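Structure of the sequence below:
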Amino acid sequence: MTRTGDTLGYARVSTQDQSLTGQVAQLQKAGAIRVFEDVISGKQFDRPGLTALLDHARPGDSLAITRLDRLGRSLKELLETVENLKTKNIGLISLEERIDT
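Below you'll find the model as predicted:
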């Protein structure tokens, strides 16, 4: 896909015991100019890092994640987020699943 905006990364881990370092490095290697982070369970829909990314993103930008499960634990939650991105004309890149919209 041809990019017209910035690539913004989103990294999430579920507990304080887990590290964001690996995800952040992968996202930066994939071209993310900024990585927003959350240390919160995927069961929580209120994620300040993701909210900040969505507030910061502009039409033409892309949200990059390492895996789809970083956006949510349920299919419903994932689809709602993807629909929100589509409405805002923000692309989605998932490195593991090789998705690039």
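
C-alpha from now on. contacts and neighbour counts both.
Fine.

Does the residue in the chain sticking out farthest from the centre belong to a helix, a strand or coil?
For the chain, the largest distance from the centre (Cα atoms, centre = their mean) belongs to D17, which lies 20.6 Å off. With DSSP: H, G, I helix; E, B strand; the rest coil as the basis, D17 sits in coil.

how much space between L20 and I93?
18 Å (Cα to Cα, to the nearest Å).

Thought R12 was touching E37, still the case?
Yes - the pair E37 / R12 is scored as a contact, 5.7 Å apart, by Cα atoms under 8 Å.

ok, L20 and I93, which is more surrounded?
Taking neighbours as other Cα atoms under 10 Å, L20 and I93 compare with I93 leading, 22 against 16.

I figured the more buried one hits L85, correct?
No - in this structure, I93 is not within contact of L85 by Cα under 8 Å, at 11.3 Å.

ranges for the helices of this protein?
Ranges of helices in the chain, per DSSP state H, are 21-29, 48-56, 75-87.

Another sequence for comparison is provided below:
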Amino acid sequence: MLIGYARVSKGDDQSDALQLRALKEAGCDRIFTEAMSGGRWDRPELHRLIDQLRPGDVVMVWKLDRLSRSLKDLLHLIDRITRAEAGFRSLTEAIETTSPAGRMLMHMIGSFAEFERAMIQERTTAGLASARAEGRIGGRRKKLDAAKRREIAESVLSGRKTGAEMARVYDVSPPTVSRIVAEYQTALTAGGS
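Sure, this is the predicted structure:
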């Protein structure tokens, strides 16, 4: 069975008429339509379509970006379709997985995506190492300076205030206060040894 999937972004003044016409002309027996962003995973019609696939079915879309905006997500969806022993075809780009040549093309696209992810990871790692060498440390800045952290720890340890009270005073969570107190105690113990 040929099964179509048409999607327009929610909130846009887009129409799915062009997609529906193309999918009907291509011979789709059933068409699932949706008005949601292609970057979202919680698309109920897409999941209904995939859940109902049977061996030999072919999922058709007008363009690849109707199925997903992310190459990684696109490959994941096509993998799910393939695991259901179904095929995939994009009408505009003439990409399909129903022939050996089409499957080879999808593997090549997947290889390029994997290469791109590896290159991004390599550049990120090099950038972080360079920043550390220059004395810059990533992550969010601490909300509390050393003096405030010391005041929290000493107030809680002396019994003047509870951890919950200090959390409210400095607008932090109680686990943050517990962590500050534990770090302070560790520092005192290490300094006293």
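
Of all the helices of the first structure, which one is nearest L68 of the first structure?
Checking the helices of the first structure against L68 of the first structure by Cα to Cα gives helix 75-87 as the closest, at 7.8 Å.

For my notes, please list the helices of the first structure in TSV and give mean neighbour count for each entry.
Converted to TSV, the helices of the first structure look like this (neighbours: other Cα atoms under 10 Å):
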stretch	mean neighbour count
helix 21-29	16
helix 48-56	15
helix 75-87	14
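
And the ones you listed: which comes nearest I99 of the first structure?
The closest of these to I99 of the first structure is helix 75-87. By Cα to Cα, the value is 12.0 Å.

how much space is there between T101 of the first structure and I93 of the first structure?
Distance from T101 of the first structure to I93 of the first structure, by Cα to Cα: 7 Å.

what angle sits between the single longest helix found in the second structure and helix 71-83?
Looking across the second structure with DSSP H, the single longest helix is helix 100-133. Taking axes from the mean of the first three to the mean of the last three Cα atoms, to 10 degrees, one finds helix 100-133 of the second structure and helix 71-83 inclined to each other by 140 degrees.

so helix 100-133 of the second structure aligns onto which residues of the first structure?
Aligned by TM-score structural alignment, helix 100-133 of the second structure falls on no residue of the first structure.

so what does that helix touch, helix or strand wise?
Contacts defined by 3 or more Cα pairs under 8 Å, 6 or more residues apart in numbering; DSSP states H and E place helix 100-133 of the second structure against helix 71-83, strand 95-96.

What's the match for L8 of the first structure in the second structure?
Per TM-score structural alignment, L8 of the first structure is aligned with I3.

show me the contacts for its match.
By Cα atoms under 8 Å, 6 or more residues apart in numbering, I3 of the second structure lies in contact with 28-32, 57-60.

do the same with D100 of the first structure
With contact set as Cα under 8 Å, 6+ apart, D100 of the first structure has these partners: 1, 91-94.

which among the residues you listed gets closest to G72 of the first structure?
Closest to G72 of the first structure, out of all of the contacts of D100 of the first structure and judged by Cα to Cα, is S94, at 13.0 Å.

Identify the residue spatially nearest to the closest one, adjacent ones excluded.
If you skip the residues right next to it in sequence, S94 of the first structure has I65 as its closest partner in space, 5.0 Å away by Cα to Cα, 6 or more residues apart in numbering.

residue contacts, the counterpart of the one you found in the second structure?
Matched by TM-score structural alignment, I65 of the first structure corresponds to V61 in the second structure. Going by Cα under 8 Å, 6+ apart, V61 of the second structure touches 4-6, 19, 23, 67, 89-91.

re the thing from before, which of the contacts of D100 of the first structure line up with contacts in the second structure?
Counting by both residues aligned by TM-score structural alignment, their matches' Cα atoms under 8 Å, the contacts of D100 of the first structure that remain in contact in the second structure are 91-94.
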